[in-house]
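Participant: Build me a model from this:
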Amino acid sequence: MDSTLHSSTLAATTDQAPQPVSRAERTQTIDIIRGFALLGILMMNIPGFGQPWTRWALIFGAPGSTDYYTAMAVETAFSGTMRTLFSMLFGAGMLLFLAKKEDLASGQSVVDYYYRRLLWLVLFGVINGYVLLWTGDILYFYGLCGLLLYPFRKMKATHLVIATVICVVLPFARGIQSNLEFRAKRTAYLEAVKVEQQQKKLTDEQKKAKEAWLEQIKWTKHDPKKEAEIIKGMQSGYGAVFAKLMPRNVNIESRGMYYDFWDMLGMMFLGMALFKIGFFSNKLSASLYWMTLSLGYSIGLLLGNIQFMDQAAMFHDPGAYVDTHFFSVFALYDLRRGATAIGHASLLLLVYRSGVVPWLMKALANVGQMAFTNYLMQSIICTLFFNGYGLGYYGKLAFHQLYYVVAVVWVFQIIFSVIWLQFFRFGPFEWLWRSLTYWKLQPMRLRTEPVAAEPQVTLS
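Facilitator: All right, here's what the predicted structure looks like:
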């Protein structure tokens, strides 16, 4: 067992079956970071809940507008970073879960509980996608990626960082390849146009090259007809929305898994490494946190702003962008989001240490303690608010107005979490997940004296 698994997070499990973690044994800083990520992830998901993807062409096509500046702030400082924090904390949570004896007094190995827990998580992800109808679900992917983490639990932090780099390099190489293929299509298109300008007949291959490029850049142009079709479908009844989203969900949970697997696994490895050195549990010096804050934001925010401006240039004129940008900064996506995420976590830890806003830290910790419930609650609230079988606001709000909805949901979830935890040990979906994991109904109501507990179990 790694020496950095601090005794404060360990539980007495030698003489009884495992039980959910008590409040006294939770690592509050981890709950704070998780709560921040949980609230922040809605900032990234809300466009998918409330608008068709065709709106991005309008947003990037209106520089100086409220929507444009809203998108700039969100994309620069938050895009991808909340999922990164969740992935990191998921890796840390795996170590916390396994920080006990391999075999319990009940005769069952902790590994059995670990894999059973993950398989239930996969099922919850399927329900989130196919019942709650949220196509941006992450539970399914996390459950599958988590199945691979166990063999790496005893790996040294330095080796986990190396594993992270390997996982990040693979998407980087794929991004470079995609960029080269994109440029090749542009070159073939320009050659076909040149032949046309010479009033020569195009070959079948040149015709296909021209069509391929025009098809490739269709997503950068606003298509009112396509937008109206999407909005009509999403404002229909449950059955119609289900049928419309089914192909997308299937594609995301099959082909999408292939593309997103490495970046999620890499961030989980990084989270395991950071946990082992005491980063998430507030064990490092203030000077180190200031350093990670400065480096994280310097690298991450700079790259984030460049990426946003490149996106705007791509939407404005994809041909000119390809002609003038030999290297696409989008290939540095994982570096950008990882650096910014570490900056966010460092800032939260420094604020927590300062004691300046204890009420805010407590609020975030409450939300983080109920992260699983709050995550699924966001799907329930937003699909009922936007889809046709609910209030039907899909496509009716401007981009910046979506964040009014985000603010309302934040306030509700903070208040709900505070009130709920006054009476219960954990959220309703946490209770269900743990009961299924241990195949035994877990005590729900808050007790004055906490029962013996297992190591902290986390959504991420």
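Participant: When you work out contacts or count neighbours from here on, use the C-alpha atoms and nothing else.
Facilitator: OK.
Participant: Once you drop chain neighbours, what's closest to Tyr289?
Facilitator: Ser346 (5.4 Å; Cα to Cα, 6 or more residues apart in numbering).
Participant: And this one, please, so the two structures can be compared:
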Amino acid sequence: MSPEMIDLLWTIIGDSPFNRSIEDGLARAVSMKALALFSLLFGIGLAMQFDRIAPERRIPLLLRRLLVLLAIGILHLTLLWNGDILTEYALAGLLVLPFLFAPSWLVIASSLTLLGLYFTSWLIPVLPLLSSSWMMQHVVDANRIYANGNFSQILVFRLSEISAIAPLHLWIFPRTLGLFLAGIVIWRSGLLRDMPHHRVMLLLTALAALAVTIDAGASLATVSLALAYGALILSAASTIWGARLLGWAAPVGRMAFTNYLMQSVIFGVVFYGYGLGLFGRLSVSLALGIGVVVYVLQVIASWCWLRLFQFGPIEWLWRSLMYNKLQPMRLRPHS
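Facilitator: Got it, this is the predicted structure:
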């Protein structure tokens, strides 16, 4: 079969009602929700570390932690995938750092203000996307270069895309900052330190967030649905049966940084020209299937790795650079 016929078949398969329904379901229930939920978790993590680090060491350690994250993010953005979120999170973390010293009322007010700016989409007219004709030509170029180019050709094209992608990051930057601050508030509330006693409140929060999502616009629905997911998971995890049911995800979560970067490596091999070259050639169902398989393999690999080591390799590197000292890697015998 000619390459043109193969491309036509991929187009027909990808545009089937089955694939359209999957794409619609992912857009409504998944797309961007994980990023919003992870923003909350990142803010919670910052607040947790702030409380656990000795006061005189807080600023240098957290500052170094965020600068190391920024460096890794820039490398990831340029060498592997320009959809990187680490760079944005590092920059947002640096801006949020002073709020860890602020009173809760100021953190809450700032969070609500930033989320309000995001919900009103005030940055879109200020930072419009490039013209539709440019975008259409760019999609054609991306399908050609990513699917057929070698590493250096893809690198040059990836770098050229950054200016087009930058407005998208700037649009959601107020949301990222607002959710970081909301995470700080959640940690300070004590909710996560005694979840069994707050199970009813967590369920009510999830129900309220789901109710808001039903009639919400895309911007609000992204945040409300992410909040609903988080509250439901926490509520389930606060029970014995829920903790057992969700326990399989603990190892992959403990190695989230490593697994995030490994997905970029794996999918680079799957989609780019220096690998299988499947960029732009898979239906959404096949792409989803590959994603599920990779995730399952990462769950297994994470479980095996943490049977021997305390941290994932990237987590260990991050922690060692943060403390400016090599951290113990292997599990102690009694562990």
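Participant: which one in the second structure is aligned with the residue nearest to Tyr289 of the first structure?
Facilitator: Counting by TM-score structural alignment, Ser346 of the first structure lines up with Ala231 in the second structure.
Participant: Would you tell me what the next helix or strand after the host helix or strand of its match is?
Facilitator: Secondary structure from DSSP states H and E places Ala231 of the second structure in helix 218-237. Following helix 218-237 of the second structure in sequence order, the next helix or strand is helix 240-246 (DSSP H and E).
Participant: Who are the packing partners of that following helix?
Facilitator: helix 218-237 (3 or more Cα pairs under 8 Å, 6 or more residues apart in numbering; DSSP states H and E).
Participant: And the helix it packs on, what's buried?
Facilitator: Judged by neighbour count using 16 or more other Cα atoms under 10 Å, the buried positions of helix 218-237 of the second structure are 219-237.
Participant: same thing with stretch 15-31 of the second structure?
Facilitator: Buried residues in stretch 15-31 of the second structure, counted by 16+ other Cα under 10 Å: 19, 23.
Participant: What of stretch 296-316 of the second structure?
Facilitator: Those would be 298-299, 302-303, 305-306, 309-316, for stretch 296-316 of the second structure by 16+ other Cα under 10 Å.
Participant: chain center to that stretch, what's the gap?
Facilitator: Taking Cα atoms, centre = their mean, to the nearest Å, one finds the center of stretch 296-316 of the second structure at 19 Å from the center of the full chain.
Participant: Where in the first structure does that stretch align, residue-wise?
Facilitator: By TM-score structural alignment, stretch 296-316 of the second structure lines up with residues 411-431 in the first structure.
Participant: Quote the end-to-end distance of that stretch.
Facilitator: Terminal residues of stretch 411-431 of the first structure lie 23 Å apart, using Cα to Cα, to the nearest Å.
Participant: re earlier: can you give me every residue that contacts the residue nearest to Tyr289 of the first structure?
Facilitator: Each residue near Ser346 of the first structure by Cα atoms under 8 Å, 6 or more residues apart in numbering is listed here: 289-290, 292-293.
Participant: Tell me how far Ala289 of the second structure lies from Trp303 of the second structure.
Facilitator: Slight slip there: residue 289 of the second structure is Gly, not Ala. Gly289 of the second structure is 21 Å from Trp303 of the second structure, by Cα to Cα.
Participant: swap in Pro174 of the second structure?
Facilitator: Pro174 of the second structure is 36 Å from Trp303 of the second structure, where distance means Cα to Cα.
Participant: same thing with Gly93 of the second structure?
Facilitator: 29 Å.
Participant: which helix is the longest one in the second structure?
Facilitator: If each helix of the second structure is counted by residues according to DSSP state H, the longest one is helix 151-188.
Participant: Show me what the helix or strand just after that one is packed against.
Facilitator: Tracing the chain past helix 151-188 of the second structure, the next element assigned as helix or strand by DSSP H and E is helix 199-214. Packing partners of helix 199-214 of the second structure (3+ Cα pairs under 8 Å, 6+ apart): helix 218-237.
Participant: Would you confirm that Ala286 of the first structure contacts Val351?
Facilitator: No. The criterion here is Cα atoms under 8 Å, and Ala286 of the first structure misses it with Val351 at 10.6 Å.
Participant: For the most centrally placed residue in the first structure, which residues are in contact?
Facilitator: Central residue of the first structure (Cα atoms, centre = their mean): Arg83, 2.2 Å from the mean position. Arg83 of the first structure makes contacts with 37, 41, as judged by Cα under 8 Å, 6+ apart.
Participant: Pull the contacting residues for the counterpart of Asn366 of the first structure in the second structure.
Facilitator: If you follow Asn366 of the first structure across to the second structure using TM-score structural alignment, you land on Pro251. By Cα under 8 Å, 6+ apart, Pro251 of the second structure lies in contact with 299, 302-303, 306.
Participant: which ones among the residues you listed are found in strands?
Facilitator: The members of those all map outside strands under DSSP state E.
Participant: Nearest spatial neighbour of Ser121 of the second structure, chain-adjacent residues omitted?
Facilitator: Nearest residue to Ser121 of the second structure in three dimensions, chain neighbours excluded: Trp171, at 7.5 Å (Cα to Cα, 6+ apart).
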